[in-house]
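Colleague: sequence plus the predicted model coming up.
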Amino acid sequence: MPHYTAPTKDMQFVLHEMLKVSEQQITGYGDLDADFTSAILEEAGKIAMDVTAPLNVVGDEEGCVLENGVVRTPKGFKEAFDTVAEGGWMGLDMPEEYGGQNMPYIIQTAVGEMLSSANMAFNMYQGLAHGAMSAIVAHGTDDQKETYLPNMIAGKWGGTMNLTEPHCGTDLGLMRTKAEPQDDGTYKVSGQKIWISAGEHDMVDNIVHLVLAKIPGEPDDIKGVSLFIVPKFLVNADGSLGERNALSCGGLEKKMGIHGNATCVMNYDGATGYLIGEKNKGMRAMFTMMNEARIGVGLQGYAQGVVAYQNALGFAQDRLQGRDVTGAAAPDKPADPIIVHPDVRRNLMDQKAFIEGARAFTFWGSTMIDRAHRAGDKDADDLISLLTPIIKGFLTDKGFETTVLAQQTLGGSGFTREWGMEQFVRDARITMIYEGTNGVQSLDLVGRKLGLNGGKTVMGFFELVKNYIKDNGDHAELKEHFLEPLKAASKDLQAAGMYFMQNGMKNPNNALSGSYDFMHLFGQVCMGLVWSMMAKASYDALENGASDTEFYQTKIATGKYYMARHLPVTRTHLARIETGADTVMELDAANF
């Protein structure tokens, strides 16, 4: 049976020593002292370890069942959901006036990592509701907020986002779902949506669906898409639940992983809907959820790597096979634990260096969201917009890869269900697909985000890296092991961007064929930056006489590994990008 341990100590290090959250000039951050965040993380960690993690295998083995239009979730899910709701965990960063705790998004991120590692399928139910709440907060009327948010924040009602249809996914301009205007200002929504996570389940009294649809007579493309609140049960004027709306779950998908989450086909048959946001501006409102979801999915990707690594490490410390080539490490035993072997060490170091860097990268991104929303910082808003496809695409690619490495650590045991590793692999795989496939993320990065503000945002990122290197260049060890590799990687990234500028205009395929490599190149530079930041914090702690020297020395050693063994891949990505589109596009479609 796999286990999970909440990594609260490392989270505290990232929050307080790398990011220094309580010193940042962001509303609410002054309250985030180490004692306060420790109390929150420790309590959330207990829920993750004691309440939701034990249900991870249960959810995978039982799955969800559709019975008479109702989806039955796995045994124990309802009770666990109630426990999470009663603790106020669903509204951590939601407005206090509707029952939330108004904490910064960075706290939501830290708690979300633990709950995702413990039981990804279970956490998706509240994750989808959180996205819907965020959209209502940002775009809903006062009446809509008062009608839906209190019960959603309390965990009494759920929420979803409905985009994809059987014939269209990424190209939402092709959608056929219609919203017919009614005399009373409502709309009748008709159509079918697929792959709707948490679309129907038995853990809440109502589910608030946010549905993209087109209003007849409006532009018949993406410019004519609007967003609608379509609740499972209509809500009476006094807040009580009224009649059942004309919508239903038409089926459950049979999937590779996340069996504990209900992935539904949703049918809307003239269901009553309410416009949220402006007419024909549905994508703008939906992107409030999608951008949050994409960062959340990036978090899911590395969070599965976290729990997989923990189990791989435990196995490597206990499994006896062979002898250390330099001499028996455990002479009193018939063989040495496999962690003594260099290739197993390489495998584990790849995992450890990634997940710790990914956590720092995601937490850093979360501070940008807080800076944008709580401090009105447009530069921060633009920067996180640039980094969002990287957080989603790069971290989920590498997160899945990490679960495979962890599975490999166990050898044949990793391929059996008994040890649980194959579930982490299966669950992590979806993160590379939903909320926009990683190929789409790379196209978004190169096709849209690089040109943000006429290129000023990406140039601002380069300047940020350059200034960090310059400001810390007087530290000899940091410079040698971290800043010089970071400088070289950043130059590769800039060279790739220059190639796109010089060659992408005359032939867009030159840019698009290199977009996936560019996303990974950019992700590596971001990881190099945050590892440099963590190394600096660790050197500072040691120089200031920190008592836990082993922790900081371990952090520095792990960072050195990443910078030496992983960051040089930026040269390979650049070389691929500079080959252009010729070899990619040479074959005719018929010759594949």
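Modeller: Arrived safely. Residues are numbered from 1 along each chain as shown.

Colleague: C-alpha from now on. contacts and neighbour counts both.
Modeller: Fine.

Colleague: my read is residue 470 is in a helix, agree?
Modeller: Yes. When DSSP: H, G, I helix; E, B strand; the rest coil is applied, residue 470 is found to be in a helix.

Colleague: what number of residues lie near it?
Modeller: Neighbourhood size, residue 470 [other Cα atoms under 10 Å]: 13.

Colleague: next one: residue 212
Modeller: Neighbour count of residue 212, defined by other Cα under 10 Å: 27.

Colleague: swap in residue 281?
Modeller: Burial measure for residue 281: 16 neighbouring residues, criterion other Cα under 10 Å.

Colleague: contacting residues for it?
Modeller: Counting by Cα atoms under 8 Å, 6 or more residues apart in numbering, residue 281 touches 223, 224, 225, 226, 227.

Colleague: ok, structure two:
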Amino acid sequence: MPTYNPPLRDMQFVLHEVLKVSDDFKQIPKHADIDADTINAVLEEGGKFAAEVAFPLNISGDAEGCKIDQTTHAVTTPKGFKEAYKQYIEGGWAALGCAPEFGGQGLPYVVNGSFYEMLNSANQAWTMYPGLTHGAYAALEAHGTPEQQATYLPKMTTGEWTGSMCLTEPHCGTDLGLMRTKAEPQADGTYRITGNKIFISAGEHDMTDNIIHLVLARLPDAPPGIKGVSLFIVPKVLVNKDGSLGERNGIYCGGLEHKMGIHGNATCQMVLDNAVGTMVGQPNKGMQGMFVMMNAARLGVGNQSLGLTEVAYQNALAYAKDRIQMRSLTGPKAKDKPADPIIVHPDVRKMLLTAKAYAEGGRALQAYCSMLLEKEHNHPDEKVRNDSGEMLAMLTPIAKAFLTDNGHIATNACMQVFGGHGFIKEWGMEQFVRDNRINMIYEGTNTIQSLDLLGRKILGNNGATLKKFGKLVGALVAEEGVNEKMAEFINPIAVLGEQMTKFTTEIGFKGFQNPDEVGAAAVDYLRVAGHLVFGYFFARMAQVALRQIAAGNTDPFYVAKLQTARFYFAKLFPETATLMRTARAGSKVLMDTDAVFA
């Protein structure tokens, strides 16, 4: 059976020693009193909930899955899920990052994000039920009317009601301009909505009395394509003017998807049969509200893979220390045993270090993105708000795609550490692999994220935002460039930072002549950009560790951090050279292949 220990020490290191979030909070009036002790106390209790309540249900929830009553369309979640959710809302965890005016605790995004990392390690399938509510909440907070906010947000804040996002249809996934769901206006200002949605996570369940669906649909006179999509609130149960629940609405689960992983989460085929909805925002402007949900969800999906990377690493490390097989190539290490623990073997260490490095780099990026989100929404300086939003927009596809791709690499590596036992259900490793696989697909596949990064976020503004990130790298290089102890961490990012300008310009020029060149290079380009970002944060983490050691701190944590950083730069970061070469290989070898597919 797997185990899980919340990585509180590393979270504290990233938040307080590397990013120094409390200093930023002092510049944000609503968070000026938030200090390290407050953050640590919340995360310590959150870690207990994750490890003691959510984690024990992970394997059993996967084995049992969800069930649907085809007569009533009611969906039952695995045993213990409903009770765990009750503890979640009674503990106030649902309200952690929500606004006080709706009953929330108003804590910073980075605190909620760190809590959710632990929940994702513990039980991704269960965590998706409350997690999706945050996206729906954010969309209504940004685009809902005061009446809509007063009706729905207090209950979503407490967790009494959950939320879902209903986008995908059988014939269209990312290409939402193809959707067919119809919304007919009514005399009372509501709309009657009819259509079918698929792959709707947490679309129906037994954990709350109501589910607030945000649904994309078309008005009768809507223009074609994405410009003709509107956003609607479609509650599972209609809400009376006094806030009480009324009649059952015409939206229900027509079936559950049979999936590779996340079995404990209800992935629903949703039927809208003359359902009553109210519009969010303006007609034909639905994507504005939906993108609020989608961007929040993309960061959340990256966080899911971060959580799975961490828990897979912890269990693979424990197994590698315990499992004895063969002798070390340099001679016996456990002379009192018939064989050595497999952790003595170089490639086992490589697999473990890969997972550890991807977890620690991902944690730093996630926390940084959360702080950018905080500044974008709440910083008093308009320039800081705008700059933070711009940087976050560029980093979001990296956080989604790079972290989930790395999660795939890491969970598979950790399963490999177990050998044949990793392929057996009782150890829990194969579930981490299966659960992670969807993260590379939903909320926009990783190819879509790569096209968004290269085509829109970088080439779309002639690399202006990339240059701003390059200045962060340049400032660190200038600060530590003459420090010999930092050379192994600084030199690689200095070189790649210089290469990125030429690399980007070259891809952009070829793409101007033939757009397929962007499509052919995008996935490789995103991984190069991801390594530049990770390299920057690993250099900053190494900087802190070296300074602590120089000051006489004997905590082995800092030595371990340096060793992980050295491994990352020596064994993982060099992937960038291959990626730039394959990206430059162009589209011809992909597109001039009709004979292959004839």
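Modeller: Looks like it came in fine. This structure is a prediction, so every number in the text was calculated from the model and none was measured.

Colleague: most neighbours out of the contacts of residue 281 of structure 1, which is it?
Modeller: Looking at the contacts of residue 281 of structure 1 with neighbours defined as other Cα under 10 Å, the largest count falls to residue 227 at 29 neighbours.

Colleague: can you tell me how far that residue is from residue 173 of structure 1?
Modeller: Distance check for residue 227 of structure 1 against residue 173 of structure 1: by Cα to Cα, to the nearest Å, it reads 13 Å.

Colleague: what does residue 377 of structure 1 give?
Modeller: Look at residue 377 of structure 1 and residue 173 of structure 1: by Cα to Cα, they are 32 Å apart.

Colleague: just the contacts of residue 281 of structure 1: which are in strands?
Modeller: Among the contacts of residue 281 of structure 1, DSSP state E puts 225, 226, 227 in strands.

Colleague: number of nearby residues for the aligned partner of residue 155 of structure 1 in structure 2?
Modeller: Taking TM-score structural alignment as the criterion, the aligned counterpart of residue 155 of structure 1 in structure 2 is residue 159. When neighbours are counted by other Cα under 10 Å, residue 159 of structure 2 registers 24.

Colleague: what does residue 183 of structure 1 give?
Modeller: Taking other Cα under 10 Å as the neighbour definition, residue 183 of structure 1 ends up with a count of 6.

Colleague: which parts of structure 1 are strands?
Modeller: With DSSP E as the criterion, structure 1 has strands spanning 65-67, 70-72, 157-162, 178-181, 187-197, 206-214, 225-231, 233-235, 241-244, 247-252, 263-276.

Colleague: quick one: the fourth one aligns where in structure 2?
Modeller: Strand 178-181 of structure 1 corresponds to residues 182-185 of structure 2 when matched by TM-score structural alignment.

Colleague: ok, now the second one?
Modeller: Mapped onto structure 2 with TM-score structural alignment as the criterion, strand 70-72 of structure 1 occupies residues 74-76.

Colleague: ok, and what's touching that stretch?
Modeller: By Cα under 8 Å, 6+ apart, the residues outside stretch 74-76 of structure 2 that reach it are 66, 67, 68, 69, 204, 205, 206, 253, 266.

Colleague: now swap in stretch 161-181 of structure 2 and tell me
Modeller: When contacts are taken as Cα under 8 Å, 6+ apart, the neighbours of stretch 161-181 of structure 2 outside the stretch itself are 129-130, 132-137, 155-156, 193-203, 208-218, 224-229, 293, 444.

Colleague: and the residues you listed, which of them are buried?
Modeller: Of all these considered here, the ones buried according to neighbour count by 16 or more other Cα atoms under 10 Å are 129-130, 132-137, 155-156, 193-203, 210-218, 226-229, 293, 444.

Colleague: from residue 95 of structure 1, how far out is residue 158 of structure 1?
Modeller: The spacing between residue 158 of structure 1 and residue 95 of structure 1, counted by Cα to Cα, is 17 Å.

Colleague: out of these two, which sits in the more crowded spot?
Modeller: Set side by side, residue 158 of structure 1 and residue 95 give different neighbour counts by other Cα under 10 Å, the larger being at residue 158 (31 against 16).

Colleague: if we ignore the residues flanking it in sequence, what's nearest the more buried one?
Modeller: Spatial nearest neighbour of residue 158 of structure 1, excluding adjacent residues (Cα to Cα, 6 or more residues apart in numbering): residue 207 at 4.5 Å.

Colleague: which residues sit in contact with the aligned residue in structure 2 for that neighbour?
Modeller: Per TM-score structural alignment, the equivalent position to residue 207 of structure 1 in structure 2 is residue 211. Residues near residue 211 of structure 2 by Cα under 8 Å, 6+ apart: 161, 162, 163, 164, 203, 204, 235, 236, 237.
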